[in-house]
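[1] let's see this in three dimensions:
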Amino acid sequence: MNMALWIAAGLLAVVALTGGVSKAFVPKEKLAQAPGGEWTEGVAAGLVRTLGVLELLAAAGLVLPAAVGIAPVMVPVTATCWVLLMVGAMVTHVRHGGLNAFVALNLFYLALAVFVASGRFGPAAFTA
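    Modelled structure (predicted):
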């Protein structure tokens, strides 16, 4: 169980890192042209960058606290926040393109985050 939780958290961290870098550092106009980036057209550039920074923080929060042994409870807290972020992402994608592959992908990430949060808050919690 512990290994599966580490793998799930690592996968989510890679996803968050990738999304965070693109939202924080790629110009909004270029993001709008990418598949799934249509939602950025009606949004302020500052909000897109803020979401990118939050995703970068999530990437760190899903792995680093447990890896370094400092406040490992932040792993399931971050996974819970990721669940909320994915709900927002699904709503946004539905509004801008209906039910599509991005909604399904967000649902998969949401399920992984629920797995990490429930596992790390529950039976495979980090102990001090």
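[2] use CA for all of it now, contacts and neighbours both
    OK.
[3] can you pull out the helices in this structure?
    Secondary structure of the chain (DSSP state H): helices located at 2-25, 28-33, 45-61, 64-68, 74-97, 101-121.
[4] how many neighbours does T92 have?
    16 (other C-alpha atoms under 10 Å).
[5] I should have written G42 there, sorry.
    Around G42 there are 8 residues (other C-alpha under 10 Å).
[6] do you know how far it is from V48?
    Using C-alpha to C-alpha, to the nearest Å, G42 is found at 10 Å from V48.
[7] ditto for N106
    17 Å.
[8] now I70
    30 Å.
[9] the two: who's more crowded?
    V48 (22 against 11).
[10] next up, the contacts around the residue nearest to the more buried one when sequence neighbours are not counted.
    Here the nearest residue to V48 in space, its sequence neighbours aside, is K23; by C-alpha to C-alpha, 6 or more residues apart in numbering that works out to 5.8 Å. By C-alpha atoms under 8 Å, 6 or more residues apart in numbering, the residues touching K23 are 31, 48-49, 51-53.
[11] structure for this one too, so we can compare:
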Amino acid sequence: MNVALWITAGVLAAVCLTGSAKMFVPREKMAALGASAQWVLDFSPGALKAIGAVEQLAAVGLILPAALDIAPVLVPLAATGLVLLFACAITMRLCRGEKITIVGDLIYLAMAAFVAWGRFGPESFTG
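    Predicted coordinates for the structure are as follows:
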């Protein structure tokens, strides 16, 4: 189970680092990527930078505390934060009527919930 949690945390960290590109790419350029990226036009550039910063912090929080054995309790807290982030993403997509694009967010939410559950419970670093 520990290996599955590490793999899931690694995949989530990669997803978050990729998603944090919204901090550097202009929103008009991101919106031109396709229909699933049109949501960026609903947010100000500052809000997109804040979302990107949260994603970067989550990516770091999922891996580094446990890998360096410095405050590993931050791993399940980062995963819990991602659960909240993806719940908000799902809510936003529902409000926009983007029901097909919710599938990816639901998968990421389930992965983050798995990491939070596993690291708070049976495979915690403090046990």
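[12] next, the TM-score between them, please.
    Here the TM-score for the pair of chains, by TM-score structural alignment, normalised by the length of the second structure, is 0.94; 126 aligned residues with a C-alpha RMSD of 1.2 Å.
[13] ok, of the contacts of K23 of the first structure, which come out buried?
    31, 48-49, 51-53 (16 or more other C-alpha atoms under 10 Å).
[14] export the helices of the first structure to JSON lines and append columns for distance to A128 of the first structure.
    Output for the helices of the first structure, formatted as JSON lines (distance: least, C-alpha to C-alpha, whole Å):
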{"stretch": "helix 2-25", "distance to A128 of the first structure": "15"}
{"stretch": "helix 28-33", "distance to A128 of the first structure": "42"}
{"stretch": "helix 45-61", "distance to A128 of the first structure": "18"}
{"stretch": "helix 64-68", "distance to A128 of the first structure": "11"}
{"stretch": "helix 74-97", "distance to A128 of the first structure": "13"}
{"stretch": "helix 101-121", "distance to A128 of the first structure": "13"}
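[15] quick one: which of the buried ones among the contacts of K23 of the first structure is nearest to M86 of the first structure?
    L51 (11.7 Å; C-alpha to C-alpha).
[16] hmm, that closest one is touching S22, no?
    No. Counting by C-alpha atoms under 8 Å, L51 of the first structure sits too far from S22 to count as a contact (10.2 Å).
[17] before we move on, back to that, okay if I get the contacts of K23 of the first structure as a markdown table plus distance to V94 of the first structure?
    Shown next, in a markdown table, are the contacts of K23 of the first structure (distance: C-alpha to C-alpha, whole Å):
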| residue | distance to V94 of the first structure |
| --- | --- |
| L31 | 18 |
| V48 | 18 |
| R49 | 21 |
| L51 | 18 |
| G52 | 20 |
| V53 | 23 |
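[18] of those residues, closest to T18 of the first structure?
    Nearest member of these to T18 of the first structure, counting by C-alpha to C-alpha, is G52, at 9.2 Å.
[19] distance check, the residue nearest to the closest one when sequence neighbours are not counted against L54 of the first structure.
    Among residues not flanking G52 of the first structure along the chain, G20 sits closest, at 3.9 Å (C-alpha to C-alpha, 6+ apart). The spacing between G20 of the first structure and L54 of the first structure, counted by C-alpha to C-alpha, is 7 Å.
[20] out of those two, which sits in the busier spot?
    G20 (24 against 21).
[21] what about F102 of the first structure, neighbour count?
    F102 of the first structure has 17 nearby residues by other C-alpha under 10 Å.
[22] who's in contact with E98 of the second structure?
    Contacts of E98 of the second structure by C-alpha under 8 Å, 6+ apart are S36.
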